[in-house]
Structure formats: structure tokens, C-alpha cells
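Chemist: mind looking at a prediction? Sequence and model below.
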Amino acid sequence: MTVSLLPALEIATGPEPTHAVIWMHGLGADGHDFEPVVDELDPDRLPPTRFVFPHAPQRPVTINGGYVMRAWYDIVSMDFSERREDPAGVLESAAQIEALIARENARGIPDNRIVLAGFSQGGAIALHTALRHPQRLAGILAMSTYLPLADTLAAEASPANRDVPIFMAHGRGDTVIPHDFGKRSGDFLAAGGYPLEWRSYPMEHSLCLEEIRDIEDWLAGVLVA
């Protein structure tokens, strides 16, 4: 089955990019949401990098009364003690991100020079897709998020990405995805042997300047292959 490419905003930090960061936005936003972050990063610390900000498909979201918005998957419950994400939507979005990875491969950027990144829902898709991707990636950047479909990871995890660097960050005042809920996902991955770097910040469901500086440091460390 052929997966159509998602529309996306692209920003290159230099000519002929040698690395790529595919960065997914949160619920109800679009690819422009994190465009300003690129300007906050020091290009001299990174190789020529193509930042790809795809726009999620439009779909009805149950917790928002079925209102149609950009979403990587449906959220069927506000209860954090049960599964909130629609598995079919997660799998569909993962396939679409895999298609974007394949496009970067076709443009000359191998898997081990690609980071999957995302915020909130987008971070959930970054985690889900990267941990199951069959080839070694450069890293996973997951902000203000959690691990979806965690109960299937053991059976589906890719051996190639068992040691992929993971940076997870969360606001201690987050009321959208509670900090402790996100931290449980981090603890789950760390207990599974994944090399996790966890950061907490004095913020709500957002990014802060300190976090951007830490992201820059982390990207400078993984975009080196």
C-alpha cells in the first residue's frame, strides 16, 4: 500500500543538508508551530540540517466533541489511567512518518543521520515510530509527551534502535499531559534499557528557553554520524 506524503514546511540550516530532523507538532497545531525554534538554534553547532515540519491530517477528535482538527490520532478519553490513543490513528501516522524518512533517504540522508522529534501528540508519534523503525536512527526528541501503545513495544521494538539516544522533556506544571504521566513513560523506557536523557522544567505545556538550549546541546551530540 502506497502512503501519500504529508505536506510539510522545510527549513535548511545550510546548503546541501547532510542530516534531517522530522519534527511533529501537537494536537490542533500545524507544521508552522515550531518553525521559530530553528532560529533559536546555533547553526554553527550543527551540521547542515534539514528541519521537516509535517502537517498532521485533519480528523475528528473525540475529547473535543468530535471537532475536526489536525491530529496525529484520535484521543478517545481524558482518563490517564486507561488507553487514550486510537491505535489505528497511531499506526496510520507512523506509516506517514516512515514515508518522510524514506524521502530523506532518497535525498541522500541515511537513517543514522535522521532525528524524529515531536511535541505532545507529535512526540508520541516520534517515540512510537522511531522505536519500531527497522534501521538505526540518530535519535528521538520527545517533548511534553508520553509513550503510546506501550504494551505492544516489547513485541514490536526494533533491535536496530535499542540503543538510540532519547531526549524527553516535560514541564512540571503541565496540565494537559501531567508531568508524572510523562515521567512514567520515561521510567518505562529507562527500565527497558533505552539510553534516556530526562529533563523537567518550570513550565506548563510548552517549551522554554532553557529547554531549547538543552535541545541544541543534545542535537549537537547526536547529529554527528
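Modeler: On my side now, so go ahead.
Chemist: all contacts plus neighbour counts: C-alpha atoms, from now on.
Modeler: Fine.
Chemist: now do the helices in the protein.
Modeler: Using DSSP state H, the helices of the chain run over 35-40, 87-106, 121-132, 153-156, 179-191, 209-222.
Chemist: most tightly packed of these?
Modeler: helix 121-132 (a mean of 26; mean count of other Cα atoms under 10 Å).
Chemist: how much does that helix deviate in direction from helix 87-106?
Modeler: Computed by axes from the mean of the first three to the mean of the last three Cα atoms, to 10 degrees, the angle separating helix 121-132 from helix 87-106 equals 70 degrees.
Chemist: need the contact partners of helix 121-132.
Modeler: Applying Cα atoms under 8 Å, 6 or more residues apart in numbering, the contact partners of helix 121-132 are 23-27, 71-73, 90, 93-94, 97-98, 116-118, 137, 140-149, 153, 156-158, 161-162.
Chemist: make a markdown table out of the helices of the chain and add distance to A56.
Modeler: Below are these laid out as a markdown table (distance: least, Cα to Cα, whole Å):
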| stretch | distance to A56 |
| --- | --- |
| helix 35-40 | 15 |
| helix 87-106 | 8 |
| helix 121-132 | 9 |
| helix 153-156 | 23 |
| helix 179-191 | 22 |
| helix 209-222 | 23 |
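Chemist: dropping in the other structure now:
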Amino acid sequence: MALDGPRLPAQSGTTKSLVIFLHGYGANGDDLIAIGNEWASVLPDTAFVSPHAQDEMPLHPGGREWFDLSVRSDENRWQGVNTAGPGLDAFITSEMERHGLPASKVGLVGFSQGTMMSLHVGLRRAESLAGIVGYSGTIAGGEHLKAEIKTKPPVFLAHGTADQVIPVDALVHTVEVLAESGVPRSWHVAHGMAHGIDRTGLAKGAQFLKQCFG
């Protein structure tokens, strides 16, 4: 089944760039799309789409998952992003065609599990995307990146120091993995924040994408 989800048109009426939001485990596309309204003043020529992950969660009405996380291990994450990756990759391509945009005008924004998906797919596409934003997430299978990376779009990461779902150490690890492959990277650490997105991280993400879109 092809991915789809809620959309917001470019505020200016002319779509010159696109942001694809990738939600976290147990949420759905409705969870992040409202960020597009907040970013519209900074990115007036940007359309937004927030696809629902392909898998419904058992016993969690309305909740979706990019891949199963009932077993939380590095191996499980690696298998998960590889299984879910092709569907997301195809969605990115179809959205570029829908809007008539090149890869250089498309940005990925992930939260938690969505960050894993953004980094996995976004760094393996043949044509470089504009940029990748990852909130409260990590890279899956970082040891494989150097051999598989195809493009190096700039990456911005944000993480809270009080995150008990994915500890802030994951940001340090992800930055190190990206550095080893020569990926441009920047980050924001939110002191005292749990698993979420703070106002500063939100604002920095919008400015980062504005720069990426040129």
C-alpha cells in the first residue's frame, strides 16, 4: 500500500520546496503536520506532507509504526529501516513528481523512529536531498553507513538531555557516524527536555531548512 497522509499547501500559493514529516512510533501523520503551520512564515513557498507509516499497531487504535519495536535492539532497528526503507524511498520520488520538484528542494524531518527512517533513506538516495532534520532520534546500523552512503545532504539534529526513550548519547553517536562519512552536521541540545521537541529546536529546524532550500 502506498504511503499517504495529511498535507498543507505552500502559504504563498507557489510550491518551490517540500518538507516530508516522518512521525514516531505509535503516532501517525497527524502528529507532526501542524509544525508546517508554524514554519509557514519562515518557509512560505514550502508545501508539507506527513505520511502515515505503513503498519498499523495492534492494540493501539490509530497508532502506526515504520517497523516493529517490541524488541528493542540495534539489530532490530537495522532490519526495520531496511524493511520499511523502500516504501519511504518510493514515496519521496512520487512526491517529487507530484510537485515537479528536484531532490535539492525536498527536506526530510523525522521524530524518534521517523529520524531513523529519515537518516537511513535520505543518505542512500542517488540524488541529494536538500537536508535532513532529526528530532529525538538516532541512526540505525551506523556501522553500515560508510559502505552504503550515496549522497551527503546536511543534517540537523536536536535532542533533550532528559530523554529516557532514546538517551541523548544517541545524538553523540549519530554525529560521530555522520562525521566518519563526511556528512555536514549541526545539532541542538535541549537541557532538561524529555522525549520531544522544544521551541528552540523547532525554530532552528525551520531556519536550517530555509538555508538548505536556498
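Modeler: Thanks, I have the structure now. Small disclaimer: the values here were computed from a predicted structure and weren't measured.
Chemist: which position in the first structure aligns with K204 of the second structure?
Modeler: In the first structure, the residue matched to K204 of the second structure (TM-score structural alignment) is D214.
Chemist: alignment lookup: F53 of the first structure to the second structure.
Modeler: By TM-score structural alignment, F53 of the first structure lines up with S50.
Chemist: the spatially closest residue to A40 of the second structure that is not a sequence neighbour: what's it in contact with?
Modeler: Closest residue to A40 of the second structure apart from its sequence neighbours, by Cα to Cα, 6 or more residues apart in numbering: Q11 at 6.2 Å. Counting by Cα under 8 Å, 6+ apart, Q11 of the second structure touches A40, S41, P44, D45, T46, A47.
Chemist: surely the third one is in contact with K16?
Modeler: What it means is P44 of the second structure. No: using Cα atoms under 8 Å, P44 of the second structure is not in contact with K16; the gap is 9.1 Å.
Chemist: next, count neighbours for the counterpart of G26 of the first structure in the second structure.
Modeler: In the second structure, the residue paired with G26 of the first structure according to TM-score structural alignment is G24. Neighbourhood size, G24 of the second structure [other Cα atoms under 10 Å]: 27.
Chemist: among the contacts of Q11 of the second structure, give me the pair with the biggest separation.
Modeler: The span of the contacts of Q11 of the second structure, defined through Cα to Cα, is set by S41 and A47 at 12.0 Å.
Chemist: wait, what's in contact with the residue nearest the centre of the second structure?
Modeler: Nearest to the geometric centre of the second structure sits G110, at 2.4 Å (Cα atoms, centre = their mean). Neighbouring residues of G110 of the second structure by Cα under 8 Å, 6+ apart: F21, L22, H23, G24, M116, M117, S118, I132, V133, G134, Y135, G137.
Chemist: out of these, list just those in strands.
Modeler: F21, L22, I132, V133, G134, Y135 (DSSP state E).
Chemist: contacting residues for the fourth one?
Modeler: By that I understand V133 of the second structure. Per Cα under 8 Å, 6+ apart, neighbours of V133 of the second structure: G107, L108, V109, G110, T115, V155, F156, L157, G205.
Chemist: can you rerun that using 7 Å?
Modeler: Applying Cα atoms under 7 Å, 6 or more residues apart in numbering, we find V133 of the second structure in contact with L108, V109, G110, V155, F156, L157, G205.
Chemist: try the last one
Modeler: Residues in contact with Y135 of the second structure (Cα under 7 Å, 6+ apart) are G110, F111, S112, T115, L157, A158, H159, I197.
Chemist: at 8 Å what do you get?
Modeler: Counting by Cα under 8 Å, 6+ apart, Y135 of the second structure touches V109, G110, F111, S112, T115, L157, A158, H159, G196, I197.
Chemist: correct me, but the last one touches L157?
Modeler: Spelled out, it's I197 of the second structure. No: the pair I197 of the second structure and L157 fails to qualify as a contact (Cα under 8 Å) at a distance of 10.8 Å.
Chemist: thought the match of G26 of the first structure was touching D68?
Modeler: No: using Cα under 8 Å as the test, G24 of the second structure is too far from D68 to be in contact (11.7 Å).
Chemist: between I197 and L157 of the second structure, which one's more packed in?
Modeler: Neighbour totals were compared for I197 of the second structure and L157, and L157 leads with 26 against 16 (other Cα under 10 Å).
Chemist: what's the counterpart of G137 of the second structure in the first structure?
Modeler: In the first structure, G137 of the second structure lands on T145 (TM-score structural alignment).
Chemist: so what's the residue count around the closest residue to that match other than its chain neighbours?
Modeler: Spatially, and ignoring its direct neighbours in sequence, T145 of the first structure is nearest to S120 (4.4 Å; Cα to Cα, 6+ apart). Each residue near S120 of the first structure was counted by other Cα under 10 Å, and the total is 23.
Chemist: sweet, I'm off.
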